[in-house]
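Colleague: I would like the atomic coordinates for the input below:
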Amino acid sequence: MAEDMKVIVFKLGTEEYGIEVERVQTIERMLPITRVPKTYSFVKGVVNLRGVVIPVIDLGGRFSLPEAEYTDQTRIIIVTVSDMQVGFIVDSANDVVDLNEDDIETPPEIVGGVKAKYLRGVAKLGDERLLIMLNLHEVLNKSEIISLESMEG
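Modeller: Sure thing, here's the model as predicted:
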């Protein structure tokens, strides 16, 4: 039987994306970001969150989407990937939905400008709404994780 899961819904541009709740540590308003030299362009730097230094990535930039202006809706979603905390900057995060594993279909080659390797699938929410589920292990591939680990305090 397929498992039920809770998913945090966030927006990048006009598309809605989802990350499983158990991977999300916290969702924060924008924090002061300290730039780090010689990193990928989508790595915005690090934040100090309650004494923990966490690398922060502009998720839209990671997917080569046009960079959005930060607003009062902009959020940093702190997730755990491969035993490491990473912050993803997103346009907004304001919803939690219940999904069943059966609701998630294999993604087409490109969805909303994002390559399929970064995606776990596309979930249908009702008749109108599609939710793009991220594959966090691909969003941060191994070499990127190694370079981000060297940034952690």
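Colleague: all contacts plus neighbour counts: C-alpha atoms, from now on.
Modeller: Fine.
Colleague: How about the contacts made by Val96?
Modeller: Shown in contact with Val96 (C-alpha atoms under 8 Å, 6 or more residues apart in numbering): 6-9.
Colleague: Spatially, and excluding backbone neighbours, which residue is closest to it.
Modeller: Ranked by C-alpha to C-alpha, 6 or more residues apart in numbering and with sequence neighbours excluded, the top spatial neighbour of Val96 is Ile8, at 4.6 Å.
Colleague: Please give the structure of this sequence too, so both can be compared:
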Amino acid sequence: MDRPHLLYFTVEGIPCALPLANIRQVVGMVELRPETGKRRGGAGTMNLHGRTVPVYSLRSLLGLADRPPLPSDVLIIAYPPGECVALWADGVRGVQESPVELPPGAATPPGALLTEEGVIIIYDLGAFLAAEETAQYPLPPGMAETGRPISSHDAKRADAILADRARAVARAGEGGRETPFSELLTFRLADQEYAIKTQYIREVFIMQEVTPVPGVPDFIVGISAVRGEIISIVDLRALFSIPKQGLTDLNRVIVLTDGTVTFGILADYITDIYIRPTDPFTPVEPGTTPIEQRYLLGVIDGTVIVLDAAAILADPGMVIDQTRK
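Modeller: The predicted structure follows:
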């Protein structure tokens, strides 16, 4: 049985996970609006592109002490049945296949389980959010239950950053304008971090078996069966002549598609998934990378190179002929 891929994140140092299929995007923490009424774990609401979305504090839901929001926190935009919610967490760790088979239905406590490795997997978000106030969730041994205090000076600066972000996230829904944000998935390859727009990513999985194909370019390591479809697997290091620096563990496959062409690219591991303003990306300085300019969109956060997935997918030499639709 195929195990789902999970988005891993942390709450007060506790590793947690949620099925990737339930998640729409991850955004930086914003200033929250107060709300009327009382919801279990309710922390307020946010304006997401003109839509009012309830925000839940995962600390509160897990029985931990709450604290004020920090700019380093994240909001995981997720979809339990019939609604859109935001889950407040410390940060995102990456995407991995579930280490265990998830229960087919709700159990006790509702919607979540603690693995032997100390990871809390929220496998049924609807049941988890609808649990009674008395629901007790298991925590890893020795877990502290106090939030991190921040100084009044830091709190003022944090509040200003969160207010600016709230205006930026809400602005996209005003007047019907198109959102100025792009969702990005970042990954590590040969000691360098890269990013790709998630609109071109179908899924991420752990590589198991790849069949070599004779007579293809060196950058195509072979073909693999993914959910009944045969796709080619591409090594970007060979394609772009990237020096093989440091230790690598190319066991993650990021499946790219534009609706016509589909193939996988190898990565050491996934580092993050989040949104940021689309333009402008910082231009790539000459000599920074051997990758040709036509495959680049720019740089974010000073060092993360954003690849142009559309250009890579459009390259006729990238895919073995029989894998084209």
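Colleague: ok so, going back, if we go to the second structure, which of the contacts of Val96 of the first structure are intact?
Modeller: Contacts conserved in the second structure for these, counting by both residues aligned by TM-score structural alignment, their matches' C-alpha atoms under 8 Å: 6-9.
Colleague: The host helix or strand of the residue nearest to Val96 of the first structure vs the second structure, mean deviation?
Modeller: Using DSSP states H and E, the element containing Ile8 of the first structure is strand 4-12. With the two structures superposed, strand 4-12 of the first structure lies on average 0.8 Å from its match in the second structure, counting by mean C-alpha distance after the TM-score superposition for the first structure.
Colleague: Which stretch of the second structure is that strand matched to in the alignment?
Modeller: Strand 4-12 of the first structure lines up with residues 181-189 of the second structure when matched by TM-score structural alignment.
Colleague: With neighbour count added, can I get the contacts of Val96 of the first structure in a markdown table?
Modeller: Shown next, in a markdown table, are the contacts of Val96 of the first structure (neighbours: other C-alpha atoms under 10 Å):
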| residue | neighbour count |
| --- | --- |
| Lys6 | 15 |
| Val7 | 21 |
| Ile8 | 21 |
| Val9 | 20 |
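Colleague: Can you show me the helices along the first structure?
Modeller: 59-62, 136-139, 142-149 (DSSP state H).
Colleague: Determine which stretch of the ones you listed is the most buried.
Modeller: With neighbours defined as mean count of other C-alpha atoms under 10 Å, those peak in mean count at helix 59-62, which reaches a mean of 19.
Colleague: follow-up on the earlier one: take the helices of the first structure and write them to a markdown table, including distance to Thr34 of the first structure.
Modeller: Output for those, formatted as a markdown table (distance: least, C-alpha to C-alpha, whole Å):
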| stretch | distance to Thr34 of the first structure |
| --- | --- |
| helix 59-62 | 17 |
| helix 136-139 | 22 |
| helix 142-149 | 14 |
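Colleague: Out of those, the one nearest Val52 of the first structure is which?
Modeller: helix 142-149 (12.7 Å; C-alpha to C-alpha).
Colleague: I would like the residues contacting the closest one, please.
Modeller: Residues external to helix 142-149 of the first structure that are found in contact with it (C-alpha under 8 Å, 6+ apart): 39, 55, 84.
Colleague: likewise stretch 8-26 of the first structure?
Modeller: Contacts of stretch 8-26 of the first structure with the rest of the structure, by C-alpha under 8 Å, 6+ apart, involve 5-7, 59-60, 68, 77-81, 90-97, 112, 130-134.
Colleague: Now do the same contact list for the spatially most central residue of the first structure.
Modeller: By C-alpha atoms, centre = their mean, the first structure has its centre lying nearest to Phe88, at 5.0 Å. Residues in contact with Phe88 of the first structure, defined by C-alpha under 8 Å, 6+ apart, are 56-59, 76-79.
Colleague: go with 10 Å
Modeller: Neighbour list for Phe88 of the first structure: 27, 43-44, 55-60, 62, 75-79 [criterion: C-alpha atoms under 10 Å, 6 or more residues apart in numbering].
Colleague: distance of it from Lys124 of the first structure?
Modeller: Relative to Lys124 of the first structure, Phe88 of the first structure is positioned 23 Å away (C-alpha to C-alpha, to the nearest Å).
Colleague: One more: Ile57 of the first structure?
Modeller: Distance of Ile57 of the first structure to Lys124 of the first structure, given as C-alpha to C-alpha: 27 Å.
Colleague: More neighbours: the two, which one.
Modeller: Ile57 (24 against 16; other C-alpha atoms under 10 Å).
Colleague: isn't the more buried one right up against Lys44?
Modeller: Yes. At 5.5 Å, Ile57 of the first structure counts as touching Lys44 under the criterion of C-alpha atoms under 10 Å.
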